[in-house]
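Colleague: one predicted model, sequence on top.
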Amino acid sequence: MSDNKQEKIFHEAPGRKVSLRDVRNIGIMAHIDAGKTTVSERILYYCGVNYKLGEVHEGTATMDWMEQEQERGITITSAATTCMWKNHRINLIDTPGHVDFTAEVERSLRVLDGAVAVFCSVGKVQPQTETVWRQAQKYHVPIIALVNKMDRTGADFYGAIEEMKFKLHANAVPIYLPIGKEADFAGCIDVVNNKAVYFDGDENGAKMRVEEVPAEYAEKREEAFRNLVECVAEVDEEVMELFLADEMPSVEVLVPAIRRATLAASIVPVCCASAFKKKGVQCVLDAVVDYLPSPVDIWDIHGSNPATGEPMSRHVGDMQPFAALVFKIMNDPFVGKLSFFRIYSGVAQRGMTVLNPRTGKRERLGRLLQMHANSREERDEIYSGDIAAAVGLKNVTTGDTICLEDDPIVLEAMSFPEPVISVAVEPKSSGDRDKLYKALGALSDEDPTFTMRSDEETGQTIISGMGELHLEIILDRLVREFKVECNTGAPQVAYREALEKPADADCKFVRQSGGRGQYGHVIMDITPMPAGHGITIENKVVGGRIPKEYIKPIENGIREAAAGGVMVGYPLIDFHVNILDGSYHPVDSSEMAFKIAGSMALKEAARKAGMMLLEPIMKVEVTSPDENMGDLIGDVTSRRGIIVEMNSSAQGGFTKILAHIPLSELFGYATAIRSLSRGRASYSMEPSHFERVPKSIQDKIMEKK
């Protein structure tokens, strides 16, 4: 990401009010309860969007607009808004911290240019922080870190930085230092400008005082400044030359150099704040403007040609051909289906016709809306680099590209984790059946990690999601938004099937019932592969024993049979198939016959290989008072859990346990942990990996099936 302006010539539309260089698309991301939504609320207040401060604990936060969010005090859906700070437009997305809603973070990070990662000064680096950090790295999103809750007892700014370095392998470099801590947290020291910044509480923190650095902090600031210069010098030639000459760079030289290092992910600038006490958020906004990228810094937008699949790219600018990525679908009770999109190039105009390369169909952009959480502002045009929503896109789903028909491109979509928990649902009355299916369809359009299917054996409708809370919210929305009452069965774990050893199969599918028959013959072998390998198929047929046009149907048959499972109906995963040989009939062979033969061959080979069940294992972090630790460890063990790590120094009188526990043993865990610790312990969990189910439990599952 070169900062050379000569290389990046782009043209802006005459109606644009804010230059593309002054746009920031950022997300607020963190572990649950680190203070993301409170930070977002303060940003909106100081930027003049809100005229009163919303509070999460009171259910008045603008960004937590869903009833379910206000009741639970957590963020469930990512909310988008726009504000101005020092003549820069900031498009802001507040993302959820709970692992059940990780898809919201995934799709938000895909369309954002930068992110603010919020850390609790007491909890420091928590499990979900690691997850969102990995997601940000996956999409090459530069990050600024904010150590929040500096007013809390046990706040440890420098400890949080050390954990970032150790657990996240981040080159975390403080650009602001705290003045005081816990109840005495008063403000921040600006390391770059050598100033102390104080916030007057009686003005809701909006009134800032900038003074000289207090004498007792002068040495700390000097040490932090040298550390900052050293870290930047490692990746920036201009600062390196000054550093080697034993000269300190000026602010005019250092700020652009910090920006370049941040964009290259060589450093992570760290700020500090107490968002709840209204101290330090303005410093974070300054850092966002100074160090996080504009769309111009991203510049090249990579994609592929929808006709040929060949890689292609274009760059940002209003005068480029229009291309945007739809990253979120939402059903709005007032305007219908809303499609949130990020424009990478060109300008979206009300009423324009666009192409969806996935479907090959044209769509019309009806109304264009600038979103502010769940309120909206009508716009005639949305410019390159902006995030907005459109009404009127009918056959568009999360991850679709919309572009010009005569200059098409497919932008890189996003990937989502597989659901790990399922429940059966049925309408309370037969008259609600159609309403239920329609509502579930609308919800699965919104959420890529929520799926629905019909169980062929029982005829039940099975819904699947990322956790108990995820499905609880879905069922709550069915009642409140869609007015559908339904009964639910007990939650079921999404197991997987896997092979014990290699095997082969020789299968013929022959049907003769007068006239033309069906004939397909496949010989193949199957090999179990390591976790995460997926399903791979290789064609090793020679001499035209099976015509090429029948190879794809065989592959389809294998994949369909694997999806339906062989042993008890759970998907078969992580194996490699070699299609070795077979035969065909010049008259009776067909694609359908070879598809069925491929399916039969997979099932036969799998049965010969021997099957085992795999269960999802969750990474669970429990923070508990020391006096309850024995009971909690005993409970983890009774749930077939394995303690991976214990840390008694996390907080005074508290201990952290990190354990791997099977998901099937975690239903109702929230109630159990409250009862064992008299409500004082807390926990969080996220999917870790799949592991073999013990034989005794596998036999019980087989009996039920």
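Modeller: Received it, and whenever you're ready, just let me know what you need.
Colleague: use CA for all of it now, contacts and neighbours both
Modeller: Fine.
Colleague: what's the host helix or strand of residue 302 packed up against?
Modeller: Assigning secondary structure by DSSP states H and E places residue 302 in strand 300-304. Packing partners of strand 300-304 (3 or more C-alpha pairs under 8 Å, 6 or more residues apart in numbering; DSSP states H and E): strand 311-315, strand 410-411.
Colleague: A further structure is provided below for comparison with the first:
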Amino acid sequence: MGATSHQAGAAGRALTADRPSSIRNVVLVGHSGSGKTTLVEALALTAGAVNRAGRVEDGATVSDYDEIEHRRQRSVQLSLVPVEWGGIKINILDTPGYADFVGELRAGLRAADAALFVVSASDGIDGATRMVWDECEAVGMPRAIVVTHLEAARSDYTQMATVCGEIFGADDPDAVIPLYLPLHGPAGPDGHAPVTGLLGLLSRRVYEYSSGERVERDPDPAELALITEARSRLIEGIIAESEDESLMDRYLGGEEIDFKTLVDDLERAVARGTFHPVLMAAPAADGARQGLGTVELLELVTGGFPTPLERAAVAVTRPDGSARPDVTCDPDGSLVAEVVKTSSDPYVGRVSLVRVFSGTLKAEETVHVSGHGLADRGHEDHDVDERVGSLSSPFGKQQRVLTRCIAGDLACVAKLTRAETGDTLSAKDDPLLMAPWTMPDPLLPLAIEAHSKADEDKLSQGLARLVAEDPTMRLEQNPHTHQVVLWCLGEAHQDVALERLRTRYGVQVDPVPHKVSLRETFGAKAAGRGRHVKQSGGHGQFAVCEIEVEPLPPGSGIEFVDKVVGGAVPRQFIPSVEKGVRTQAARGVAAGYPLVDVRITLLDGKAHSVDSSDAAFQTAGALALREAAAEARIDLLEPVAELAVVVPDEYVGPVMSDLAGRRGRVVGTDQAEPGRTRVRAEIPEIEIGRYAVELRSVSHGTGRFARAYARHEPMPPQIAEKVREQAGKGS
């Protein structure tokens, strides 16, 4: 590592791989602003994929090329940047760092075989990044760490490397160790000494970048002393992970372990996910060809990160659920590919980013599309054949044509009109289905209305296309409130959804206040008389009915009882009265919310031999119910949710206090996982409309929660009165 350089290449042409062993799939992970996109551009420049920092031949940036990303100055979607180094194709998956777009991060983790955690030397490590590290740890994904923002005045690489060891190496401190030390240039007026090169701990060489290109030399005595002091711990950490059990005894006995043995053991330990080296990187200065540390990082990726062949076999079933042997990364095997991202191009149409796990995907062939379906999120199940359009390798806004994509590689597929994110592509004569990956539940509601009649005509199609691209978004047509609701992961997610509807699909919508499904019920027994008598020539309208209403236990619904005697209301009109009161109950009797949990008893009435009719008794029934409501206390019932909040132990107190302030009732706590507690509570849904945002603040981005409807229960009188006042203003 760091002993030799490689020839760069790949500018202006589509990168192809002829065997899985020459592919590396790497996902970049880190909080928003940590420097992931800048690092991608620096690596592309060093690898010769761009002609100047961050630009491809047509002047577009290699990532964050979406217009929404340009306007927001923030990544909001997964992007693929393929580069080549030393004959190895590296698929770099740049993910958004903002929590609202964690679905894009999940897709990147699914498509990658290793993760590069990007940490800012000036900002540190946030809680969300720690959580992703733990998730990668749980599945054994190989990881390395790169420290960025070395140019910041308050940055300190050595200190940040120590912090990385403490946080990421909490269980094994000797598994998170720097491979290089910084070489500092002269201090500036502010006292900050810039990093101009690297001191290689294994190679005992110095790599200068001050000229704009990597220059290798021997260390001077002071530099050698720094290297020697830090080298022992690194070697011991590598040897501790070595498969050669005699190596530690030989080293402790004073034997000099040769450089190649150390590098080979390091690379094997990294590929197994048991050793996590810390490196540093910085973008190239204006006019420079290489950014600091980028050569070393590319060498680690190509030499230390695993090939797709080392990925565990992928579990598959047939679409009908029947068993099927797992598939391995074999270009000649059964075709199994997965759509990890779906987007729309104004000229090409729908474009699917696909990871091929087995077999070879070819342009213009017919494949089978299988999808699990997410009915609760507006996604239908898929089990159809589709013809693949062209294959391409993305690079910024460019799409470079490919003829095929082998197992282990990624490519963009055009014109898959039915396939959505998470769907499986397989051979039409051997349809297969991969298990879905875990996606977060969208828990922040956004109620919308079409801005105009023209927008209303396009709304349904626009929403369908929007949700097809983003499986973390759920579309709801609420039958109780009659609202169209987009459930999102956060406010930024909402904003991007609205912007995409407007700019990409030409649909202007207006956000409106989200309504919860309130109910009404009688607080005590009451009676009502409905009299509907009209005479206007010819047949008139005549119906009178008397009812009694009494409350029932929660969950009882509406119960109708007939106690008419003597034929006061003819038998054929009893159903008419019932239909009238049920229709009125659905409309509400006080604030316009459905009436529930009451028994309505028809006691008496009057009819006319000529003027009575079905419609007249329906109207009389509704009038009787309204009169009873006018004389009774009507309670508003609000939906109560069962909430399960999982947070680090240190945030349990603030979370419980916050829930109490929302009229929540904590019903218990238990250990969710090491260092994290699950708080179980019952809380009115009206109090948690923005909880997805507010929990993030309370828990510093480390909390998550799930919610489920429990029941409706009476709303406190003072709050109910405010709701009634608002309902009155609305009417």
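Modeller: Sure, I can see it. Note that the structure is predicted; figures quoted are calculated from it, not measured.
Colleague: I'd like the helices and strands packed on strand 300-304 of the first structure as a markdown table, with distance to residue 641 of the first structure and mean neighbour count appended.
Modeller: Shown next, in a markdown table, are those (distance: least, C-alpha to C-alpha, whole Å; neighbours: other C-alpha atoms under 10 Å):
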| stretch | distance to residue 641 of the first structure | mean neighbour count |
| --- | --- | --- |
| strand 311-315 | 46 | 16 |
| strand 410-411 | 42 | 26 |
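Colleague: still on that earlier bit, gap between the strand holding residue 302 of the first structure and the chain center?
Modeller: 21 Å (C-alpha atoms, centre = their mean, to the nearest Å).
Colleague: that one corresponds to what range in the second structure?
Modeller: Counting by TM-score structural alignment, strand 300-304 of the first structure pairs with residues 313-317 of the second structure.
Colleague: tell me if residue 343 of the second structure really is in a strand.
Modeller: Yes - counting by DSSP: H, G, I helix; E, B strand; the rest coil, residue 343 of the second structure is located in a strand.
Colleague: list the contacts for the equivalent of it over in the first structure?
Modeller: In the first structure, residue 343 of the second structure lines up with residue 330, judged by TM-score structural alignment. Residue 330 of the first structure sits next to 337, 338, 339, 340, 446 when contact means C-alpha atoms under 8 Å, 6 or more residues apart in numbering.
Colleague: measure residue 330 of the first structure to residue 443 of the first structure for me?
Modeller: Between residue 330 of the first structure and residue 443 of the first structure the computed distance is 8 Å (C-alpha to C-alpha, to the nearest Å).
Colleague: would you reformat the helices and strands packed on strand 300-304 of the first structure as a markdown table and include distance to residue 78 of the first structure?
Modeller: Below are those laid out as a markdown table (distance: least, C-alpha to C-alpha, whole Å):
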| stretch | distance to residue 78 of the first structure |
| --- | --- |
| strand 311-315 | 27 |
| strand 410-411 | 21 |
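Colleague: state the helix or strand in which residue 464 of the first structure lies.
Modeller: With DSSP H and E as the test, residue 464 of the first structure turns up in strand 461-465.
Colleague: biggest helix in the first structure by residues?
Modeller: Counting by DSSP state H, the longest helix found in the first structure is helix 591-609.
Colleague: does the spatially most central residue of the second structure lie in a helix or a strand, and which?
Modeller: Centrality entry for the second structure: nearest residue to the mean C-alpha point is residue 103, 2.1 Å, by C-alpha atoms, centre = their mean. Using DSSP H and E, residue 103 of the second structure falls within helix 102-111.
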